[in-house]
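A.B. asks: Just need the structure, nothing else, for what follows:
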Amino acid sequence: MPPPRIRFAAPDDDEVLGRLDRDTWSYLHAVVPPQQPPHPPFFSDRFGPRDHLVAELAGRLVGYIRFALPTPLPTNAHVRQVQGLAVATEARGRGVGRLLVRAAVDEARRQGARRLTLRVLGHNAPARALYEAEGFVVEGVLPEEFLLDGAYVDDVLMGRSLLDGARRNAAARDS
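C.D. replies: As a prediction, the model looks like this:
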C-alpha cells in the first residue's frame, strides 16, 4: 500500500475529522470527555482547516495533526504548538503519526517558526516515544496536573528547535 498523502485540511473535511476525533477519543491522550450529540463542528473560530494537516490513505482520511500559534501574543509568534494528533485505529502502525509530525515540523519551518512545542500526558508512552524519536525533548513536567478516570496524570511539556545546526549556532552568537 502506498504511503499516506499529507495535505492541509479542507472545509469539507469537518464532519469526517469530527468523527475521527470522537472515534479515537481516550483518556490516554485527552483531558476532556467527548461532547454528547449534537456534536459541535470540528473546525472553529480558533482552529480552522489551515491549522490542520491530514493524512489520506486509499482516499480516506485516517489522521490529523493540529498545530497553531500557542498564544495571540506577537512576542511568541516564532513558536508553533501541536495541539492535537489523532490516527484512526485501523491505520496505526503504518507511520501515519510520524508522517504527520514530520509534516508539521516542515510546515512550521516554512511559516518561519523557530520552535515547535506540545503537551502530552505522562502516561501516553506511545506518543512520548514518537515525539522523542522526532527530536522533541522534555522541557518541563507539571506533576499530577490532571485527574483522569480516577488517576492523577502528569502534563509533560516538550519542544524542539526548528533551526538547523548552522542557523542555531548563528542565532546563539547573535543573542
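A.B. asks: contacts and neighbour counts: CA atoms only from here.
C.D. replies: Noted.
A.B. asks: need the helices for the chain, in chain order.
C.D. replies: Under the criterion DSSP state H, helices of the chain are mapped to 14-23, 96-110, 125-133, 165-174.
A.B. asks: now for those helices, which one comes closest to Pro74?
C.D. replies: helix 96-110 (16.0 Å; CA to CA).
A.B. asks: Packing partners of that closest one?
C.D. replies: In terms of contacts (3 or more CA pairs under 8 Å, 6 or more residues apart in numbering; DSSP states H and E), helix 96-110 is packed against strand 5-8, strand 52-57, strand 60-68, strand 79-87, helix 125-133.
A.B. asks: next up, for comparison:
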Amino acid sequence: MPEPSALRIRAAVPADGEALSLVDRLTWSPLHAVMPEPQPPYGPFFDERHAPEDNLVAELDDRVVGYVTLTRPTKLACNRHVRQIQGLAVLDEARGRGVGRALVRAAVEEARRQGARRITLRVLGHNTAARALYAAEGFAVEGVLPEEFLLDGAYVDDVLMGRSL
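C.D. replies: Model prediction:
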C-alpha cells in the first residue's frame, strides 16, 4: 500500500512524551502488551531505558498517530551491531493507511544508519497482523518461547524475529 502523502516519520523529541504516552494508553491491548493496562497516574513515556532518540514518530496531518522504539538489546560491546524494535504502536484511526509499515521501514533504515548489521524484535504469537507485517518486511522467525506469557487466561508464545541489514 503506498504511503499517504500526509504521513511523516521523524525522530522523536522530548516534547513528544505526552503524545506518545497517550498513543500507548489508547493502543494498549493484550494482543500485543505483556504489561498490565496503564492506570493513572501515568508515568512518563521517556525514561532511563528509552530516550527520545530511541523513538521514531509517525504523524498524519501533523498529529502523532504512532511510534516505533528502536534500541540496542543490551549494553554489551559484543552486541553493539544489533538493534531491537522494542515497541510499535499505531492509533486505530490510522490503521490500514500504511503507518505501521512505514514505521518498520524507517526503523530498518535507522538501524542501518546507526551501523547495525541485524535488527530483531519479539512479538506475541497470537498477534497475527503484526507477525504478517514483520514477515512482509523481511523478518523471519528465529525462535519461539512456547507459552511464555499468561494473558487474559490463555498461554501465549513469545516469537523472536530478526533480519540482516
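A.B. asks: before we move on, the earlier item: can you tell me which of the helices of the first structure is most buried?
C.D. replies: Neighbour counts (mean count of other CA atoms under 10 Å) averaged over each of these peak at helix 96-110, with a mean of 19.
A.B. asks: Please render the helices and strands packed on helix 96-110 of the first structure as CSV that adds distance to Pro40 of the first structure to the earlier fields.
C.D. replies: Listed next are these as CSV, based on distance: least, CA to CA, whole Å:
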stretch, distance to Pro40 of the first structure
strand 5-8, 21
strand 52-57, 17
strand 60-68, 17
strand 79-87, 17
helix 125-133, 26
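A.B. asks: Which one of the ones you listed lies nearest to Ala30 of the first structure?
C.D. replies: strand 79-87 (9.2 Å).
A.B. asks: what angle do the closest one and helix 96-110 make?
C.D. replies: 160 degrees (axes from the mean of the first three to the mean of the last three CA atoms, to 10 degrees).
A.B. asks: what does strand 79-87 of the first structure correspond to over in the second structure?
C.D. replies: Using TM-score structural alignment, strand 79-87 of the first structure corresponds to residues 82-90 of the second structure.
A.B. asks: again with stretch 41-49 of the first structure
C.D. replies: Counting by TM-score structural alignment, stretch 41-49 of the first structure corresponds to 44-52 in the second structure.
A.B. asks: in the matching stretch, what counts as buried?
C.D. replies: By 16 or more other CA atoms under 10 Å, the buried positions in stretch 44-52 of the second structure come out as 45-46, 51-52.
A.B. asks: now the match of strand 79-87 of the first structure, how far from the centre of its chain.
C.D. replies: Mean C-alpha position of stretch 82-90 of the second structure versus that of the full chain (CA atoms, centre = their mean, to the nearest Å) differs by 3 Å.
A.B. asks: Quick check: it compared with the first structure, mean distance?
C.D. replies: Stretch 82-90 of the second structure differs from its equivalent in the first structure by a mean of 0.2 Å after superposition (mean CA distance after the TM-score superposition for the first structure).
A.B. asks: ok, Met158 of the first structure - how many residues close by?
C.D. replies: As a burial measure, Met158 of the first structure scores 22 neighbours (other CA atoms under 10 Å).
A.B. asks: Ok, the one 4 residues further on next?
C.D. replies: Using other CA under 10 Å, Leu162 of the first structure has 21 neighbouring residues.
A.B. asks: now it: how far from Leu148 of the first structure?
C.D. replies: 32 Å (CA to CA, to the nearest Å).
A.B. asks: ok, now Ala166 of the first structure?
C.D. replies: Distance, Ala166 of the first structure to Leu148 of the first structure, using CA to CA: 43 Å.
A.B. asks: List the contacts of the most centrally placed residue in the second structure.
C.D. replies: By CA atoms, centre = their mean, the mean C-alpha position of the second structure lies nearest to Leu88, the distance being 2.2 Å. Leu88 of the second structure makes contact with 66-69, 100, 103, according to CA atoms under 8 Å, 6 or more residues apart in numbering.
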